[in-house]
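Student: I'd like to go over a predicted model; first the sequence, then the structure.
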Amino acid sequence: MFDHYCTACEQRQLIAPSQVTSIDNTDSGIFVSFTCWCGAEGHALTGRKAHALVA
């Protein structure tokens, strides 16, 4: 589980594993696609490499 701010419903939502539609390892980090509780598609880039890009 992780939290995500949804721009469609303008709320911070807790995303459950059942809402994840795909996980892809990329050179920039782990790209997670999911469906918000409101039905909007969302994406998140996470992992050690993604955090190194921000620092």
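Tutor: Perfect, I can see it now.
Student: can we go C-alpha only for contacts and neighbour counts from here?
Tutor: OK.
Student: name the element the residue most central in space within the chain belongs to?
Tutor: In the chain, the C-alpha nearest the mean C-alpha coordinate belongs to A44, at 2.9 Å (C-alpha atoms, centre = their mean). According to DSSP states H and E, A44 maps onto strand 41-46.
Student: list the neighbours of that strand that are in contact with it.
Tutor: Strand 41-46 is touched from outside by 6, 28-36, with contacts defined as C-alpha atoms under 8 Å, 6 or more residues apart in numbering.
Student: next up, a structure to set beside the first:
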Amino acid sequence: MFVHHCSACDRRQLIFPSQITGAATQDGESGLAFTCWCGSEQIWLLERKVSAAHVAAA
């Protein structure tokens, strides 16, 4: 579960796994596609965490 602010209904909603419809990308960022409680298709972008060790190895 996660909380998302819907751009269609302008509400902050708790999103359940059953609402997830798949993976998606937006502006080169990975995320989860889901259907809001209002019926609008939305994307929740995943935060990319990069450690200092990973950057030094690259």
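Tutor: Arrived safely, thanks for sending. Predicted model, so just to flag it, every value in this text is computed and none were measured.
Student: TM between them?
Tutor: TM-score of the superposed chains, computed with TM-score structural alignment, normalised by the length of the first structure, equals 0.71; 48 aligned residues with a C-alpha RMSD of 2.2 Å.
Student: ok, back up a step: need the contacts of strand 41-46 of the first structure in a markdown table (columns: secondary structure and distance to K49 of the first structure).
Tutor: A markdown table is the format used below for those (DSSP: H, G, I helix; E, B strand; the rest coil; distance: C-alpha to C-alpha, whole Å):
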| residue | secondary structure | distance to K49 of the first structure |
| --- | --- | --- |
| C6 | strand | 23 |
| S28 | coil | 6 |
| G29 | strand | 5 |
| I30 | strand | 8 |
| F31 | strand | 11 |
| V32 | strand | 14 |
| S33 | strand | 17 |
| F34 | strand | 20 |
| T35 | strand | 24 |
| C36 | coil | 24 |
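Student: what about burial for those residues, which qualify?
Tutor: Among the contacts of strand 41-46 of the first structure, those classed as buried by 16 or more other C-alpha atoms under 10 Å are 6, 29-36.
Student: distance to L53 of the first structure for these - can I get that in a markdown table?
Tutor: Output for these, formatted as a markdown table (distance: C-alpha to C-alpha, whole Å):
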| residue | distance to L53 of the first structure |
| --- | --- |
| C6 | 22 |
| G29 | 9 |
| I30 | 12 |
| F31 | 14 |
| V32 | 17 |
| S33 | 19 |
| F34 | 22 |
| T35 | 25 |
| C36 | 25 |
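Student: between those residues, which is nearest A50 of the first structure?
Tutor: Ranked by distance to A50 of the first structure (C-alpha to C-alpha), those are led by G29 at 4.8 Å.
Student: I appreciate the help and will end here.
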